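S.K.: sharing a model prediction with you, sequence too.
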Amino acid sequence: MPQIIFIDHAGEKRPVDAAAGSTVMEAAIKNGVPGIVAECGGACACATCHVYVDDAWKEATGEPSHMEEDMLDFAFDVKPTSRLSCQIKITDAMAGLIIHTPERQG
C-alpha cells in the first residue's frame, strides 16, 4: 500500500496509506486530510479537490484530461502543477507521492 504525503499551505506534513487503484482524493477523504472538500464525490464536476502535485511527481501522475483542465478553471490559485485529486489514480509506483493542498478551495 503506497504512502502519500500531503503537505498543507503552512508546510505541515500528513503521511497516509493509500490503496492502489483508488484516487488521491479518496485517500485524502478516508484519512481526514484537511483542505480536500470533494463536493462532487470524485465525478470531476467541481474543483474542490484541487491540489498541487510536487514537481518531482508531475510525470508520474500524468497530465490532466481536457475535462479536468476545464474544471480547473473554477479552482483558486491554479498553477502549472495543479490537478484535481479525484483524477489521479494511485499505483504502487507512487509510493512517496507528495501532494500539496492549497490554502483554500475555489
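M.R.: Yep, it's here.
S.K.: okay, CA-based contacts and neighbour counts for the rest of this
M.R.: OK.
S.K.: quick one: contacts for Ala93?
M.R.: Pro2 (C-alpha atoms under 8 Å, 6 or more residues apart in numbering).
S.K.: actually Ser85, not the one I wrote
M.R.: 23-25, 49-51.
S.K.: just give me the closest of those residues to Leu84.
M.R.: Distance to Leu84 across these (C-alpha to C-alpha) is lowest for His50, with 4.6 Å.
S.K.: look at the closest residue to the closest one other than its chain neighbours and say how many residues are nearby.
M.R.: Leaving aside its sequence neighbours, His50 sits nearest to Leu84 (C-alpha to C-alpha, 6 or more residues apart in numbering; 4.6 Å). Applying other C-alpha atoms under 10 Å, we find 27 residues neighbouring Leu84.
S.K.: and the comparison structure, right after this:
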Amino acid sequence: MARITYIEHNGTEHVLEVASGLTVMEGARDNGVPGIEADCGGACACSTCHCYVDAAWVDRLPPKDPMEADMLDFAWAPDPVKSRLTCQIRVSDAVDGLVVHLPERQI
C-alpha cells in the first residue's frame, strides 16, 4: 500500500491508501476521485487521466516512455516537466507519499 494524495483543481484533497500493483489512475477511479476520467481504461490511449506531479516527485518517478510522452501532447494544458498520465504510474512502496494535482477540466 502507498499513500497517494490527489488534489483537485479547486484544492480539495483526497488522501488514499492505494494497493501496490494498481496504477495511480485505478486508485482514483476505484475511490471516486473526480477529475480523472480514464476514458481508455488505462491503456495509454487518451489523456483524460492527466495530472501534474509535485515538483519533488518529478525525478523520483520512472521517466515517461515515448507513448506516454506522445499522449501528453493531447492533454489539457500539459506542463513539459510535471505532467504525467496517472495510468502510467504504478503504485509501489517507492511512490508512498506521492502528491498529484488534477488539472481543471475544459468541457
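M.R.: All right, it came through fine. Predicted model, so just to flag it, every value in this text is computed and none were measured.
S.K.: can you give me the TM-score here?
M.R.: Taking TM-score structural alignment, normalised by the length of the first structure as the basis, the two superposed chains have a TM-score of 0.94; 106 aligned residues with a C-alpha RMSD of 1.3 Å.
S.K.: contact partners for the residue nearest to His50 of the first structure?
M.R.: Contacts of Leu84 of the first structure (C-alpha under 8 Å, 6+ apart): 44, 47-51, 68, 72.
S.K.: let's see which of these end up in helices.
M.R.: 68, 72 (DSSP state H).
S.K.: now do the same for the residue nearest to His50 of the first structure: its match in the second structure.
M.R.: Taking TM-score structural alignment for the superposition, Leu84 of the first structure sits opposite Leu85 in the second structure.
S.K.: for its match, give its distance to Ser47 of the second structure.
M.R.: Separation of Leu85 of the second structure from Ser47 of the second structure (C-alpha to C-alpha, to the nearest Å) stands at 7 Å.
S.K.: overlap in contacts of those two?
M.R.: Joint contacts of Leu85 of the second structure and Ser47 (C-alpha under 8 Å, 6+ apart) are Leu72.
S.K.: does the closest residue to Val99 of the second structure other than its chain neighbours count as helix, strand or coil?
M.R.: Nearest residue to Val99 of the second structure in three dimensions, chain neighbours excluded: Thr5, at 4.7 Å (C-alpha to C-alpha, 6+ apart). On the three-state scheme (DSSP: H, G, I helix; E, B strand; the rest coil), Thr5 of the second structure is labelled strand.
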